[in-house]
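**Q** Okay, here's the prediction I keep looking at, along with the sequence it came from:
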Amino acid sequence: MEQQEKKGLTMRILDWIERVGNKLPHPVTLFAIFALMVIVASWIFSTMNVEVEDPATGETLQVVNLLSNDGIQYIFESMVENFVGFAPLGTVLVTMLGIGIAERSGLISAMLRGLVTSVPRSLMTAALVFGGIMSSMAADAGYVVLTPLGAVLFAGLGRHPLAGLAAAFAGVSAGFSANLLLTSLDPLLGDLTIQAAATIDPEYADTILYTMNYYFMIASVFVLTIVGTLVTDKLVEPRLGEYKGGVKEEVDYISPIEKKGMIGALIALIVTLGLMSLLVVPSWGPLRNPDDFLASPFFHSLVPVILIMFFVPGYVYGKITGGIKNDKDVANQMSETMASMGIYIVLAFTAGQFVAYFNHTNLGKVIAVSGAEFLDSVGFTGIGLIIAFIFVAGFINLFIGSSSAKWAIMAPVFVPLMMQLGYSPELTTLAYRIADSTTNIISPLMPYFAIVIAFAQKYDKKVGIGTLISTMLPYSIIFSIVWILMLLIWMLIPGAEIGPGAGFYYNG
């Protein structure tokens, strides 16, 4: 009886999340509404003569009224510039050109299948979680490749297929921010962080690198792989019990031509890395700063580096396997990738207006300074504030799935706010990435949630939203706890960095 009551409460909470989330406008509309709210707020606060002291210059800052004559002129004259100047727009499109070739040529799919089908049975769970985490290098490919593959592999081994699906889903979605490599997410969020930090300290913002969280995310891969494996083997699979569905699966192993293509892609990657190193390693390298390596142009050129590192192996793989026959195929695959980015381009238009208005009106600085003074006056700073921010961001993630959309909303407020309290933009971004990943797997509004349910229903027709979330909840809770503890321990290490040149504190 008690268990039914608990289950009923859980289902009511999930139903509420689903209802509220479904009533939210599309992110494109949401940003348009936010832009209008900024316009109205600028009028209200300017008439109230709200002002703060600029922390960078010491000058008095007032809210700029966008409904004044000058403000209305700004709205019309800056609209195109706000769109094309939206920080992540070019970053995302350029990186996706390279990733698109690697994905559509079949290289990404072959790599993921090759990884998880070439390990011993005893390491299968760990391979699925690790492969899922690493799949973020190809954006969302892990959802449609690795998640169903996890179920197939477990079924083929006589284990419960939903446990394999859960392990892969946890790695792909809850571990999305972690990776051994730089992914498109690093410059995507990095641009928004830099843009937000520049409102407080432009000089400091110029020193922020896309690799700001790299060290921490490398370590996170191994920690989350171990944690995900233990959760699957000790909690999730025993709870699911013995599988009696009777669905037989044959594993789709790598074909000889795919193996040949992967070898060719690996050779191409090694050669490309070797040539690329000539631009950075020698003292005469054009992308190296001999006086300060972390200030080298290389670290500000990671977008084209990512493009090349995915494009070349993807092209070689496609030529060997027959997926790419000529330059027309390359152009078509790039075009298909850009076509899939159409909704993001539309989103960038309204998001660009919101971010630009927010910065132009000085509302960001006013909120940051006022909020920092309030939090400091009530004594709410330190570790408690960081943990609270992670929980707030994680809660918002239940309703808004897009990582960049949420950060475009939150960065202009929280990055300056945390800087006022002495915390670096790099740390704020890292805290956001932890929150953004760990609650993905329990949000019914996550774009791939319905697809994962469809995969699961192949093995159990009764699987629904509640079933999937109850299965994934242990991952979400334990990943959150472990990741937060890992961050706190990292902060206690003297002189520790979360990325090249990236510390925890800001001393502006």
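**A** Nice, I can see it.
**Q** make it CA atoms for all contacts and neighbour counts henceforth
**A** Noted.
**Q** out of all of them, which helix in this protein is the longest?
**A** Determined from DSSP state H, the single longest helix within the chain is helix 465-492.
**Q** which other helices and strands contact it?
**A** Here helix 465-492 touches helix 214-231, helix 425-438, going by 3 or more CA pairs under 8 Å, 6 or more residues apart in numbering; DSSP states H and E.
**Q** Below is structure B, check it against A:
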Amino acid sequence: MSAANNKQNKQNSPNSIEQRGWFTRFLDTVEWLGNLLPHPITLFALFAIFIVLASGIAAFFGVSAADPRPGNEGVMITVNSLMSGEGVRWIVSNLVTNFTNFPPLGVVLVAILGVGVAERSGMLSAMMRGMVMGASPRMVTIVVVFAGVISNTASELGYVVLVPLAAMIFHSLGRHPLAGLAAAFAGVSAGYSANLFIGTVDPLLAGFTTEAAQLIDPDYIVGPEMNYYFMAVSTFLIAAMGAFVTEKIVEPKLGKYNPSERDEEYEDDGSVKMEKLNSSEKRGLAFAGLTFLGLIVLLAITIVPEWGILRNQETGGIARSPFLNGIVVFIFVTFAIPGFVYGYVTKSMRNDRDVIDAMSKTMSSMGLYIVLVFFAAQFVAFFGWTNFGTILAINGAAFLETINLTGPLVFVFFILMCAFVNLMLGSASAQWAITAPIFVPMLMLIGFAPELVQAAYRIGDSVTNIITPMMSYFGLILAVAARYKKDIGIGTLISIMLPYSMIFLVGWVILFYIWVFLFGLPVGPGAATYYSLGG
């Protein structure tokens, strides 16, 4: 009898071989392949070495491409060898400046200083709790997903605070806690690039895009704000789709929660409090909100009037103005000052030393990022100096023209490719550092602006985060889920999250096409949709 029960339990197990479909086996293969990949930092170092060796071989065989830019007819672009004397001298002379002048480095570190003050004062956590726990039971699902999207402004805040909190809230309402976990996880991770605020990911990606665009146009600049319109609208789409999937697909599939599935050894460690905001926190958020509004009004005075000091002093417009060029400064200010005000009111910050401690602790957590940027900067610089990026872009654009894939449809294939690569290379910065130098110039050559390419990339990079074990917080989410379903495995969690990926991918691509190609709207302030080599 016992053997029969064991057999039956095995068949009912969410991870039993008998019940594993082809997609689960496919994801297992992806996980296995992803585990074969070295650390992203090692990957960039290997790529840089590969570029050195490949440039020597390509130069020896005379690899080249015809320059397509107007006025350069008949000019051939050849590969510069890093294995030559000139190449070695260039490496030695530029290794440091490749790193220090790398656009994503400074802007991300400056932005994260301000975000760090707001996060460590407790302001961002209080905002998330107030938003989710203050929602009515009927609205709680969409608010959870919406809060997840907004939490991306503060990197890991959504994963560490909101996901466990959402599971607890759903449980307290008599709903399945894994549905709450899935809704929050979908907002935080599958909606990663959407937001109502310009956060640290925007200058990070813009820096890589600028470097890639300058392979074709040395004067091209992509600002952190260049995807803002599209990503702000996407916030509401993701919230609506996430709520729909949770209530119409995920919750019915999960069924009624059985408390016996809970891990009996789990005890709440108190890291996430199921408590509504106290009077001090409410007062702190009120003062922080007033401070934020004051900063916005002050900023508006400098850019709205025609005499505004942060307008472009030559044209009088907003395009290429100090305001847009210095958007990272305003990210820093609008997080740091309200964050300190909140901390001062709630007594979590009392003086300048507390602010400095918050900034230094935040910066200390960026060590891995700085090391990654060093090697990524070398790879990107090597790729550009050798002319590999330009030659690949020219030949790739020629191939797309040959197969007549030069219209908007090309973005469907591009987004799908990014979504697939994201299954194995979960870091947004690492993936874009590798793909941007190839695809940004390539799509520029067939007439699409870098800002548009970056917006499309962000869709593909986001939607598959929740179904890949390569995502850095996947293990954390699995551990939280195990509190409520002790026998949960990777396959079960992926099967819960898969509907979000599919619906988000289809819905987001449709929005992209309607926004850009049907309505002809820009993806951000001053962002172009099309690019012409002739200017």
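**A** Now that the structure is in, tell me what you want to look at. Please read these numbers as outputs of a predicted model, since none were measured by experiment.
**Q** TM-score for the pair, please.
**A** Once superposed, chain against chain, the TM-score is 0.96 (TM-score structural alignment, normalised by the length of structure 1); 506 aligned residues with a CA RMSD of 1.8 Å.
**Q** for the helices and strands packed on helix 465-492 of structure 1, which one ends up most surrounded?
**A** Compared across these, helix 425-438 shows the largest average neighbour count, a mean of 26 (mean count of other CA atoms under 10 Å).
**Q** separation between the residue lying closest to residue 448 of structure 2 once chain neighbours are set aside and residue 518 of structure 2?
**A** Excluding its sequence neighbours, the residue lying closest to residue 448 of structure 2 (CA to CA, 6 or more residues apart in numbering) is residue 530, at 4.3 Å. Distance of residue 530 of structure 2 to residue 518 of structure 2, computed by CA to CA, to the nearest Å: 14 Å.
**Q** swap in residue 114 of structure 2?
**A** Following CA to CA, the distance that separates residue 114 of structure 2 from residue 518 of structure 2 is 38 Å.
**Q** now for residue 391 of structure 1: what does it line up with in structure 2?
**A** Taking TM-score structural alignment, residue 391 of structure 1 has residue 416 as its aligned residue in structure 2.
**Q** Next: residue 285 of structure 1.
**A** Aligned counterpart of residue 285 of structure 1 in structure 2: residue 308 (TM-score structural alignment).
**Q** quick revisit: ok, the residue nearest to residue 448 of structure 2 to residue 321 of structure 2 distance?
**A** 21 Å.
**Q** how many neighbours does residue 324 of structure 2 have?
**A** Neighbourhood size, residue 324 of structure 2 [other CA atoms under 10 Å]: 21.
**Q** shouldn't residue 289 of structure 2 be in contact with residue 338?
**A** Yes. Assessed by CA atoms under 8 Å, residue 289 of structure 2 is found in contact with residue 338 at 7.1 Å.
**Q** Comparing those two, which residue is more hemmed in?
**A** residue 338 (28 against 16).
**Q** wait, residue 303 of structure 1 sits on residue 91?
**A** Yes. Between residue 303 of structure 1 and residue 91 there is a contact under CA under 8 Å: 6.4 Å.
**Q** intersection of neighbour lists for those two?
**A** Residues touching both residue 303 of structure 1 and residue 91 by CA atoms under 8 Å, 6 or more residues apart in numbering: 184, 187.
**Q** ok, the two, which is more surrounded?
**A** residue 303 (25 against 21).
**Q** mean deviation of stretch 260-269 of structure 1 from structure 2?
**A** Taken over the aligned residues, the distance from stretch 260-269 of structure 1 to structure 2 averages 1.0 Å (mean CA distance after the TM-score superposition for structure 1).
**Q** Which part of structure 2 matches that stretch?
**A** So stretch 260-269 of structure 1 sits over residues 283-292 in structure 2, by TM-score structural alignment.
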